[in-house]
Structure formats: structure tokens, C-alpha cells
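Participant: A predicted structure for the sequence below; I have some questions about it.
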Amino acid sequence: MSDIAISPKAADGALFRGRTVALMLAIGIAGFAGMLVLGAYAPDLRSGRNGGAHALSNAVTGYAGLVQLAQATGRNPRIVRSTHAFDTEDLLIVTPEEGRTNISEALIQRATRPTLFVLPKWQMAADADHPGWARYQGLIGLYEPIGVLAPGVNFTMRQYRSGGGVLATHGVPGRFWAPRPIQVITGIDQKNKRQQDRWRKLTPLIDDGKGGIVLAQIGDGPLYVLADPDLLNNRGMKELSQARSALALLDWMNSTDADGIAFDVSSNGFGHSRSPLKLLFEPPFLAMTLAIVVALLLAGIHAFGRFGPPRARARAVAFGKAALVDNSALLIRKAGREARLGGRYAAAIRERAARFFGAPARLRDGALDQYLDSLKGKQRFTDLMQAADAASDRHSLLDAAQALHDWQGDKSR
């Protein structure tokens, strides 16, 4: 029997054309690849324009102006979003916005490398009329800047209205004007038992001339703390002389083996951890990813070119009497019963010869055989019938059947 269902002939037109299917596949593959790439690099694509005090912000308290200025002057600034990137000789600028910000990784990894911590000063609120902008709400509470390095370093600090005069510098380049108002460090709490001994030393580099420290070196290593961020933020970069002094100050802090300046934003909520998905699109794994993509593309092309459109399978058993006879003969041949059909074939020839030669209808079996033997010819019908009945294999059966066929032909002439 057939394993193909009997059904009406299918329509010539397909549901979708080949070009339509190819276009759908191309759009689907491109969309899937785009989703993977965006998922891997989504943290890097965040603009950071939330009005905060960090290197991505273009608000008045942000540092995007300093980053752009460093870029324009060939100082190779870069945005750092992971603590794994702290392992560099470049000057690292960390701008925590709250006292509870975790800066332990920077303190641990940057013990002998130049690092500048800029303390928070302003309390800001997002500007509803201008996305990415922020408005002053006033000075931040002193517990916030004091808490940035606490308890390892516990400062005493002060905020007051300044006259805007020139700040005093000690061994550092540049000329800075005092912000209005100004935020300064007045000392270190030496009674703090949890304070690190190596950070009990406080060296003024820029001060207000009244005992307040604006920029200090902590300990004997390259750890610097800027008490007032207005010397480096977008507010301070509006003055050309202040901007020049800021770049000169960063160059002085940077180490001799530095290639640029690193601005950390991981402490501002824009960090990300290492992603296995991102590794697929970066060297050295990028070569493997491209090889897999090319292999899949070649496999797809090979599949389309080799097989083409699908074809309906032919029926295992065809329609019609001839197909039925052929199938029956095939079954008999596979069963090995061909030799046993000789007697039946001879009986069929006898019935046919009786009608063809006009034998009387009353004659049956032996009487009919005698009548056929009486017909003139070289061979007797009964001898041929016995030979067909006695056939033991396919070849002997074929010879007997051929002899019966020839006997019938001779009698017809």
C-alpha cells in the first residue's frame, strides 16, 4: 500500500515566493544579530546625560567639558565603566556624587598610581524643561564629601563665601580663581582610630590662603583629593585661563608612562561587568564569531542550491490494472513462488485455446485436452502442459510458457 495520501492535485502557485521568504529570513537574521550586539553593548551606549556630576554629564556640575577639552588637545581621555580597567598607569579621575559611594576598588588598585578624587559639592535637581540639564538646589551637606574617603581618611571641612581671589599653589602649575562659594578641607581627624596610618599625612597643593585646602595630597603616594569640584567641572571650564590651568594640573599629576587620562563613571552608576556575550564581538573571540557566521552562511547557500524547491513524493503503488499486475508479479517474485504458476498458466492457455478454436462446450478437463491434442501440429498440448506444471525454477517456467505461446501461434496459422 502507499504511504502517500490520495488528495486533489496541489495548486501551482506557492503560498510565498522565494524572494519573499529570502527577505523575511534576511530581516529576521539581521534583527537577531542587532539584538545580540545591542544587548552586549547597551551599557556602553548609555548617554549619561542625567544632570549628574560625572564625565558623561553636560550639566553645569558635570565634567564633559573637561573630557572634550582633553580630547581636543591630544591627551587621549577615555571613559572607564568597569573596575577591571583601573589597572592602568593613566591618571584616574573618580567623581563620586555621594558619601556612601563604594570607592574601595580604586583605593586598593590605585595605591601606587596617580588617582584624583573629586568630592561632591552641589545639591542638584533635574531640569524639567531641558533634558540632561540640572538646577542648583544649594550646597550639599558636608557629611557627603567627608564620607567619600571615610573611615580610611576622615576630613574636617568647611563651606563659606569667598571673594573670588586667586588661590595659592604649592609646587603645581596653573593659576586658579576661588569659586563662589568655596569648599575646603581644614584638616584630618587624627583621633579616628579606623583611619589608615599611611593616609594621616595631608600635603596642601592648592589652598585659599586662610588655612583651607582646595587640593591635597594624601600620604606619600600619588593620591590626590580635590575639595572643590568647580575647578574642573563645566562651570569652571567657562574661563579660558581656568581651563588651561586645569589641563596643566592633570598633566602634572599624570605618571611618566601614561598614555592618557581615565575618567571613571562606574561610581556614578554607569558601570558594567564583563559580559560573555560581549566577548563574542571583541578580539580574540571575534575571529571565531566571524568564522561561525561564514560557516552558517555557506551552509544556508548550499542548502538552497542543492535541494531547491520541495517535490511531492510519488505513490508507492500506482493507479490502474497494469500497475496492479506489475505489483502482484513483484510480490510473487519476492516470495519465490514463480515456478508454481506453470500449471495455472497452462490452464489459462487451455481456456483461451478452447474459445479460439471453437471446442465444444460440453468438453471438460481430459476430454478438452484430447481435443486440443487432436489438432494438427508439431507438439501435443498435454506434453506442453505437463512441462509447465513440472517447472522448478524461473528459467524452466519461462521456457514452458514460451512453448505454450508458440503452440497457440502455430495452431492459429
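Facilitator: Here it is on my side, so go on. Numbers count the residues shown, from 1 in each chain.
Participant: make it CA atoms for all contacts and neighbour counts henceforth
Facilitator: Will do.
Participant: Would you map the helices across this structure?
Facilitator: Assigned by DSSP state H, the chain shows helices spanning 18-41, 64-72, 104-109, 143-146, 240-253, 276-279, 285-307, 321-335, 342-357, 365-373, 381-389, 394-412.
Participant: could I get the ones you listed as CSV with mean neighbour count?
Facilitator: Below are the helices of the chain laid out as CSV (neighbours: other Cα atoms under 10 Å):
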stretch, mean neighbour count
helix 18-41, 12
helix 64-72, 18
helix 104-109, 14
helix 143-146, 20
helix 240-253, 18
helix 276-279, 13
helix 285-307, 12
helix 321-335, 12
helix 342-357, 16
helix 365-373, 14
helix 381-389, 20
helix 394-412, 16
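Participant: quick one: which of these is nearest T83?
Facilitator: Of all the helices of the chain, it is helix 104-109 that lies closest to T83, at 6.7 Å by Cα to Cα.
Participant: Pick out the residue closest to the middle of the protein.
Facilitator: L36 (3.3 Å; Cα atoms, centre = their mean).
Participant: which residues touch it?
Facilitator: L36 is in contact with L277, counting by Cα atoms under 8 Å, 6 or more residues apart in numbering.
Participant: circling back to that earlier point, of all the helices of the chain, which one comes closest to D264?
Facilitator: Smallest distance to D264 across the helices of the chain (Cα to Cα): 9.6 Å, for helix 104-109.
Participant: I'd like the helices of the chain written out as TSV, with distance to E98 added.
Facilitator: Formatted as TSV, those follow (distance: least, Cα to Cα, whole Å):
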stretch	distance to E98
helix 18-41	27
helix 64-72	19
helix 104-109	14
helix 143-146	6
helix 240-253	23
helix 276-279	30
helix 285-307	38
helix 321-335	90
helix 342-357	107
helix 365-373	119
helix 381-389	111
helix 394-412	102
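Participant: Of all the ones you listed, which one is nearest S162?
Facilitator: Short answer: helix 240-253, nearest of those by Cα to Cα, at 16.9 Å.
Participant: who does the closest one touch, helix- and strand-wise?
Facilitator: Helices and strands touching helix 240-253, by 3 or more Cα pairs under 8 Å, 6 or more residues apart in numbering; DSSP states H and E: there are none.
Participant: Need the residues that contact that helix.
Facilitator: With Cα under 8 Å, 6+ apart as the test, helix 240-253 has contacts from 66, 70, 91, 114, 172-177, 222, 231-232, 236-237.
Participant: Put this next to the first one:
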Amino acid sequence: MSGGGSPFSPRAVLALLVLGAAAFLAVLFLIGTGADAPDEKDGGGHAAGNGLNGYAAFSELLGRRGYQVSAIRNAARLDDPSLLILTPPPYADADELNRVIERHRNLGPVILILPKWFALPVGARPNLKSKKGWVVLFGATSPAWGDKIGRDKLMRLRLDQPQGKQKPPPVGWSGLGFAGKLPDPSAVQWVDSSEFEPLVRTAEHKDLVSFWDDGGYYPRLSAAAGVDPYDRDEASDKWPLVVIAEPDLVNNYGLADKDRALLALSIVEASLEGAHMPVAFDLTFNGLGQNDNLLTLAFRPPFLAATLCFLIAALVVAWRAFRRFGPPAGAGGPRMGRRQLAAGGVDEAAAMATFAFGKRELATNGAALIQRAKRLHLLGAPYAALVRNRIAQALGLRPGADIALTEGAIDALLERRGLQPNFASQAEALRQARGPHELLRRAHALREIERNLSR
């Protein structure tokens, strides 16, 4: 390799920078998108579940109908104003569930969908072909926390499971202007409570969907249930709690039917009570919660402005680093290789002499820094003191003596040797100098005096 040539071409340096930046951005992307997040297609009964017991179809249906739909993976977002749809599993914590419901009812309505089915991933049965997340339903049970919602024994759950080998007859339902049949009559879950007003019932008056009539002002829900609403001035200011006891009305299993899909939309519309707000499906109770990482927070207010400033600064630094990468250019311009030097008739040793190595390089860089910082005018006094101390040491004068006495002694010595006694005047002129040319001229004058005395 030539001593005067660059070991890297601009293309190689650019390729290294691009590849490094791409790898860094890929790492940031994986961090921001949650590459280590739990698998959402786990066969669970939640808004990301694509099995029979999941609610992915419900979420997609609302999105296609113009609702702003999101999935909550961070518990802090449970306090955002929205229609909150909770799909807790059978093993959820009743106390925590009640806290979330009561807190959110100050911000927006809550729809609580109760679980019912036991589900087994189809992948566990090798004789069946399926997609990831599909399940097989093999039994039903009511959640243990069902009777603890609101207060103990407020919402009494019932689960009808006909016994016998014969297939049970279809179970019909009606409400909110629609009617139809449940997809599976083998297990029907309903609420048996006088404090809940029915919205959807079976022919036997079993409440499949109802809302808690707790003294709030819910005109649309009351009209759908056929009851008079409370006086607005005397009613509480809480949003409604709607309970869907029979999940087959709104889960993926149920939304295969048009009437049940229209019913699901009507339940959401009635729960909103005419308000316009987003719809949020909770995933935290289903074990799919995640905390916001630092990268996500960096691109949200109020940190977004600082992040943009940092990115702009990083781009400027990267561009300057790229432009300055490689060996330094000599005084005569960019470095040249042996062939270029020979072709130009330039001696290689002479070209290498343009580089400052060791102490000289350190002094050159220091001088460049001082000049760039516009502090050149501060060098006069230190340089005058440096020359004065060197001469005093050479003459055997006491170090640290008074400046005027020392400079007077130097002038006296100059006069005895027949030289012009101008050290004190030149030193003072150097201390007062401001421009670079005057500084150099006065410094050279002191240096010349030092040389004359050393002869």
C-alpha cells in the first residue's frame, strides 16, 4: 500500500456507513415493534385471537364500520377515554377487574364479555389441519369471578347445559331490533339479576346481554330495554356497564352469522350513548400486556422534539465524519500515490515532509484549535513570559523575580554587549498585540533577542 494513498475508497466507507446504519435501524425496529412480545395467536378469548372463542372478527368488524379501534397492551392506557371492551379469562383477578371497571366508567362506557368455553389448540390434535390460533371447543363453565362484579352476588351467572345424548334444540334470541339463533345450544350463559336491564334475551326471558341499572343516565340503553331512564339531574355521571354474558353473540364463532354481526354493532352503538370516542379492546388481562420501551417513548410527545433534534445532529456529525474520513491532506492538497507523485515530478520524501509528526503535529493541531476558537490574542503574554524565563534561567537570574526587574536586567546585559536594549519594550508590545501578524512580528523579535544572547 502506498504511504501517500488512502487505505479506503469513498465507496467502501459509504458502504460501511450504510450497512452499519441499516443494522442499527433494524435493531431499533425490533425493539420498537416488540419482537420479544408474547404470541397473540395463542388460542385465547381476546381481541387478537382468531379461534372460535376469540374476538378478532369483532375488532375487525368495528374497524370496517368506521370506528377507531385499538388493542390495549399497556395497563396505563386503560385510563384513556374510550369505549373499553374487556374480555378477561376465567382466571382473572376479580378485585383488579372491578378496579379497572370502576375507574374507566368515569372516562367512558365499559362492555364486559364473559368467557365460557374451554378451548384446546387444534395443533394439539395432529389428525386435524388448521391455522395457527385455531381451537377446538370441548366444554363450558362460568368464570369464578362472575358473581363478584360490582359487588358480591350482584350479577348471578347461570349456565344451561342440557344433559343427554340427544342434540339440544336451537336457542333463539331477540333484542335491539334483531333476532336469531345461537351457534351452539349446548351451553347458554345468562345473567339472573333484577339490577340488570335486559337488552338481548332468549324466548325463556334469560338475559344474554344486559346493562347495570345503577342509577345512571343511559337514555339509549334504557330505550332499548324498554324502561324509563332516570332523571338526568338526579342520575350519577358514570358511563354504563354493559355485560355480554353469552360470548357466542360476538365472538368469532358467533359473527359468522349476519344477524349476530349486526347485533354486535348495535350493542356498541347503544353503549356509546351517542358519544363519539374510540373503541379499545383490552389484552392485559389475557397476559398480553407490554410496557412502553424507551424507543417508543422517544417518538411520543413531549420527547419527540428532543428526538428529532438528536437525529438531525447525528446526521450532521455522520456527514462531517464521512467527509473527513481517511488520512489527512498535506499542505499542498490531497495526498497522492507514488504514481501520481512520479507523474507530477514530485519527490515522495518531499511530499511526506508536508506531514507534521510527533511534537510538531501536536503543536500544529494546538495552534489550529486556538485560531479556530479565536483566542490567538491571548498568546502574547504567555509567550513573552516563556522567553523571559528562558533567558533569565540562562543568565542565572533568580526565578520568579519581579517582571520589570528581570526585563531591566536583560536590557542591561544587551547594552553591555553592544546590542539595542529593547527586550522590555518588545515584550510589552507582544503583550499588547492582538492581530496575528503583529503577534508573529513581536514574537520573532523576542526570539531574535534570545538568539543574540545565547551566542
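Facilitator: Sure, I can see it. From a predicted model like this one, the values you see are computed outputs, not experimental measurements.
Participant: Quantitatively, what TM-score do the chains reach?
Facilitator: Scored against TM-score structural alignment, normalised by the length of structure 1, the superposed chains reach a TM-score of 0.64; 314 aligned residues with a Cα RMSD of 3.8 Å.
Participant: quick revisit: buried by neighbour count, from the contacts of helix 240-253 of structure 1: which ones?
Facilitator: Buried members of these, scored by 16 or more other Cα atoms under 10 Å, are 66, 70, 91, 114, 173-177, 222, 231-232, 236-237.
Participant: Buried ones in the helix or strand hosting L446 of structure 2, by neighbour count?
Facilitator: L446 of structure 2 is part of helix 436-454, with elements assigned from DSSP states H and E. Within helix 436-454 of structure 2, the residues that count as buried by 16+ other Cα under 10 Å are 438-439, 442-443, 445-446, 449-450.
Participant: so what does it touch, helix or strand wise?
Facilitator: So helix 436-454 of structure 2, by 3+ Cα pairs under 8 Å, 6+ apart, packs with helix 380-395, helix 423-432.
Participant: Which single one of the contacts of helix 240-253 of structure 1 is nearest to L23 of structure 1?
Facilitator: Closest approach between those and L23 of structure 1, by Cα to Cα: A70, at 46.4 Å.
Participant: need the contact list for that closest one.
Facilitator: Counting by Cα under 8 Å, 6+ apart, A70 of structure 1 makes contact with 76-77, 247.
Participant: Quick one: those residues as CSV, columns for distance to N327 of structure 1 too.
Facilitator: Formatted as CSV, the contacts of A70 of structure 1 follow (distance: Cα to Cα, whole Å):
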residue, distance to N327 of structure 1
N76, 84
P77, 84
L247, 96
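Participant: what's the neighbour count on the closest residue to W117 of structure 2 other than its chain neighbours?
Facilitator: Using Cα to Cα, 6 or more residues apart in numbering and skipping residues adjacent in sequence, the residue nearest W117 of structure 2 is A140, 4.4 Å away. Here the count is done by other Cα atoms under 10 Å, and A140 of structure 2 has 18 residues near it.
Participant: Please name the residues that touch A140 of structure 2.
Facilitator: A140 of structure 2 makes contact with 116-118, 187, according to Cα under 8 Å, 6+ apart.
Participant: next one: T202 of structure 2
Facilitator: 171-174, 208.
Participant: Which one (most neighbours) among those?
Facilitator: Going by other Cα under 10 Å, L208 tops the contacts of T202 of structure 2 with 25 neighbours.
Participant: quick one: the counterpart of it in structure 1 and A227 of structure 1, what's the gap?
Facilitator: Here L208 of structure 2 is matched to V214 in structure 1, going by TM-score structural alignment. Per Cα to Cα, to the nearest Å, V214 of structure 1 is found 5 Å from A227 of structure 1.
Participant: between the two, what contacts are shared?
Facilitator: Common neighbours of V214 of structure 1 and A227 (Cα under 8 Å, 6+ apart) are 183-185.
Participant: Which one of these sits in the busiest neighbourhood?
Facilitator: In the shared contacts of V214 and A227 of structure 1, the most neighbours by other Cα under 10 Å go to Q183, 29 neighbours.
Participant: wait, isn't it in contact with K121?
Facilitator: Yes: between Q183 of structure 1 and K121 there is a contact at 7.2 Å, judged by Cα atoms under 8 Å.
Participant: Show me the common contact partners of those two, please.
Facilitator: Shared contacts of Q183 of structure 1 and K121, counting by Cα under 8 Å, 6+ apart, come down to D228.
Participant: Can you say which of the helices and strands packed on helix 436-454 of structure 2 is nearest to R455 of structure 2?
Facilitator: Closest of those to R455 of structure 2 is helix 380-395, at 11.5 Å (criterion: Cα to Cα).
Participant: Just list what the closest one packs against, helices and strands only.
Facilitator: In terms of contacts (3+ Cα pairs under 8 Å, 6+ apart), helix 380-395 of structure 2 is packed against helix 403-416, helix 423-432, helix 436-454.
Participant: mind checking how far the last one is from the chain centre?
Facilitator: Remark: helix 436-454 of structure 2 is offset 61 Å from the chain centroid, using Cα atoms, centre = their mean, to the nearest Å.
Participant: With stretch 129-142 of structure 1 instead?
Facilitator: Relative to the centre of its chain, stretch 129-142 of structure 1 is centred 39 Å away, using Cα atoms, centre = their mean.
Participant: So which bits of it are buried?
Facilitator: 132-135, 140, 142.
Participant: With respect to P310 of structure 1, which of those is nearest?
Facilitator: G132 (57.2 Å).
Participant: list the contacts for that closest one?
Facilitator: By Cα under 8 Å, 6+ apart, the residues touching G132 of structure 1 are 49-51, 57-59, 126.
Participant: Can you find the partner of H302 of structure 1 in structure 2?
Facilitator: In structure 2, H302 of structure 1 lands on R320 (TM-score structural alignment).
Participant: same deal with M288 of structure 1?
Facilitator: Aligned by TM-score structural alignment, M288 of structure 1 pairs with A306 of structure 2.
Participant: any idea how far S130 of structure 2 is from that match?
Facilitator: In this structure, A306 of structure 2 and S130 of structure 2 are 48 Å apart, going by Cα to Cα.
Participant: In a markdown table, list the helices and strands packed on helix 380-395 of structure 2 along with distance to R260 of structure 2.
Facilitator: Listed next are these as a markdown table, based on distance: least, Cα to Cα, whole Å:
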| stretch | distance to R260 of structure 2 |
| --- | --- |
| helix 403-416 | 102 |
| helix 423-432 | 94 |
| helix 436-454 | 88 |
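Participant: who wins for proximity to A349 of structure 2 among these?
Facilitator: helix 436-454 (29.1 Å).
Participant: by how many degrees do that closest one and helix 380-395 diverge?
Facilitator: Angle, helix 436-454 of structure 2 to helix 380-395, by axes from the mean of the first three to the mean of the last three Cα atoms, to 10 degrees: 0 degrees.
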